[in-house]
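**Q** next one to model:
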Amino acid sequence: MTQLTISIVSHNSKADLELLMPSLIKSLNNINHEILHVDNSSSDGTWDFMQQNYPGVLSYQNSRCFGYGTNHNHNLRRANGKYIVFMNSDMIIMPDTFEKLFVFMEENEDVGLCSANVLNTDGTMQYLYKRYPTILDLSLRRFAPGFITRMFRKRLDQYEMRDDAYHSVVDVPFISGCFMFCRTDLIRQVSGFDERFFLYFEDVDLCRKVQNHARTVSFPEAVVVHRWERMAHKKARWFYIFVLSAFKYFNKWGYQFY
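**A** Take a look at the predicted model:
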């Protein structure tokens, strides 16, 4: 049986994949695995790069752009692994990351979804473990000027679970979709990602569905690097998608203001 399915979605991310793939292959040396890749209508040569350099990867090319969850659901339907990892293309994987996560999940059958600590390229922490979002927390993070966020620093630190989630295994309400290590059967049981979310909030929505059946936890012993870019702050289109997804999320799960 295939132990692990890696699900990667990319859009004009050839440069990211050039860095990701060598680290990914190296980290999978001791695990029976498959790699599934969706090229989300790229125009930068991503498809040719993957076909020429990684013919063993099962790649699929979209003729137009689909949402993040929709593309991962495509890979979920064809996955053979006991576990599936949903991940971004802008990652770098440490050599022992998957082996550590696999052993942890084998030893903790009550856990349905977990993640590694995620670092910036300079080694600093990305605080991606979070409690459930509230309208106040999202507003502070997205709209508030610096002096306001400093006034609410303690609250935002609590939202980002800076007290304990990055040092020990704890239950985490909201795990980032940039890197999720999951039980495949359970993700299928909850019907995967909700495809009404094009981008943003599909990850916390999935976590909440999983939590009806199993735990979602941090696993700080494993580490990955995320070469991220905060799109929602840079382009009006991504900001609009963020707000629209937030609206869909609160309509689905209820409005929590603070």
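
**Q** CA atoms for contacts and neighbours, from now on please.
**A** Will do.

**Q** end-to-end on stretch 41-60?
**A** 10 Å (C-alpha to C-alpha, to the nearest Å).

**Q** for the comparison step, fold the sequence that follows:
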Amino acid sequence: MDVSIIIVNYNTKDLTKQTIQAVIETTNKAKYEIILVDNASRDGTVEAVQEEYPNIKVIVNTENLGFSKANNIGMRQSIGKYVLLLNSDTKVLCNCIDKCFAYMEQHKDICTLGPKINLENGDFDHACKRGFPTPASSFYYMLKFDKFFPGNKKYGRYKMNYLSVDEVNEVDSLTGAFMMVRKEVIDKIGDLDEEFFMYGEDLDWCYRIKEAGYKVMYYPEAKMIHYKGQSSKKKRTKTIYEFHRAMYLFYNKHYYKKYNLFITLFVYVGIGIKLPLSYIANIFKIKN
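**A** The predicted model follows:
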């Protein structure tokens, strides 16, 4: 088996079926298996997939375990040389998986690879090519320095927007919407950190991968569409909370010991202020 494709589903039946169908229609060279891990959906996804795609392995959780834990469950039952984390709200295009597999086979120094991702409206999804959220890069991003000084590496590190979206480049991190990772490296560095419920686990994994000395590569020759946020389109309180909790977890895990108390307090206060502001903004968004 070349690639084990892990898809975590939570109440996105139609999108999940579209994701699966796109894989089947566009993947012709790599030998693959699809493992669907369902997080206690109530929209009939499991029954629909089992009926229409009987060869797919379906794992049914009795509760919503989150993105990290569900992916880990799928990975532990995978048999592929590579593991591909693929969101249920995506659509791979033009032999995307075949191209990524072939590139990884040709470049043994690369641990994980991700394609160029566009959103449904055609905009580029910057999450597929980004830097780690250091206090400095986050500060510059918050103040829009990356827009005031386009192409500047120091100020554009958060999104790595000084790198062309159409060129192959080594980056800090990819998005968990599509990450092809060597199974042998996963065995060395470990699974996704289950402390992260639905955000931040991809950043954490890429950080650990690079710390172990492996490369993380952005590969725009392969392309995909991300129908972003469909599994959490109505911003629930838990969704907003988990997004900000992931910031806190990532900082504490990777940066806390590297920065002084003043920087740490600044980060904590920033997260603490942003959380209620996000709640308020979401209330107005719902009303409108």
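
**Q** TM between them?
**A** Here the superposed chains carry a TM-score of 0.89, computed using TM-score structural alignment, normalised by the length of the first structure; 251 aligned residues with a C-alpha RMSD of 2.3 Å.

**Q** which stretches in the stretch 101-250 of the first structure count as helices?
**A** 135-142, 146-151, 153-159, 184-189, 202-210, 236-253 (DSSP state H, counting those that start in this stretch).

**Q** how about the first one: buried residues?
**A** In terms of neighbour count (16 or more other C-alpha atoms under 10 Å), helix 135-142 of the first structure has its buried residues at Asp137, Leu138, Leu140.

**Q** please apply the same query to the third one.
**A** Along helix 153-159 of the first structure, the positions that meet the burial threshold by neighbour count (16+ other C-alpha under 10 Å) are Leu156, Tyr159.

**Q** who touches that helix?
**A** Counting by C-alpha atoms under 8 Å, 6 or more residues apart in numbering, helix 153-159 of the first structure makes contact with Lys130, Arg131, Tyr132, Pro133, Asp137, Thr149, Asp163, all of which sit outside it.

**Q** go with 6 Å
**A** Lys130, Arg131 (C-alpha atoms under 6 Å, 6 or more residues apart in numbering).

**Q** tell me which of the helices of the stretch 101-250 of the first structure lies nearest to Val57 of the first structure.
**A** Among the helices of the stretch 101-250 of the first structure, helix 184-189 comes nearest to Val57 of the first structure, with 18.8 Å by C-alpha to C-alpha.

**Q** what is the nearest of the buried residues of helix 135-142 of the first structure to Thr46 of the first structure?
**A** Nearest to Thr46 of the first structure among the buried residues of helix 135-142 of the first structure, with distances taken as C-alpha to C-alpha, is Leu138, at 33.7 Å.

**Q** distance of the closest one relative to Leu101 of the first structure?
**A** Leu138 of the first structure is 30 Å from Leu101 of the first structure, by C-alpha to C-alpha.

**Q** possible to save the buried residues of helix 135-142 of the first structure as CSV with distance to Gly81 of the first structure?
**A** Converted to CSV, those look like this (distance: C-alpha to C-alpha, whole Å):
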residue, distance to Gly81 of the first structure
Asp137, 36
Leu138, 35
Leu140, 40
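
**Q** among the residues you listed, which one sits closest to Leu58 of the first structure?
**A** Nearest to Leu58 of the first structure among the buried residues of helix 135-142 of the first structure, with distances taken as C-alpha to C-alpha, is Leu138, at 37.2 Å.

**Q** distance of the closest one from Phe257 of the first structure?
**A** For Leu138 of the first structure relative to Phe257 of the first structure (C-alpha to C-alpha), the value is 10 Å.

**Q** quick one: stretch 27-45 of the first structure aligns where in the second structure?
**A** Per the alignment by TM-score structural alignment, stretch 27-45 of the first structure matches residues 26-44 in the second structure.

**Q** same question for that stretch: list its buried residues.
**A** Result for stretch 26-44 of the second structure [16+ other C-alpha under 10 Å]: buried residues 26-27, 30, 32-41.

**Q** first-to-last residue distance for that stretch?
**A** 25 Å.

**Q** touching it from outside, list them.
**A** 1-11, 56-64, 94-95, 98.

**Q** ChimeraX command for the buried members of those?
**A** This is how ChimeraX selects the buried members of these, with burial counted by 16+ other C-alpha under 10 Å:
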select :3,4,5,6,7,8,9,10,11,57,58,59,94,95,98
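
**Q** among the contacts of stretch 26-44 of the second structure, which are located in helices?
**A** Judged by DSSP state H, these include Asp98 as members of helices.
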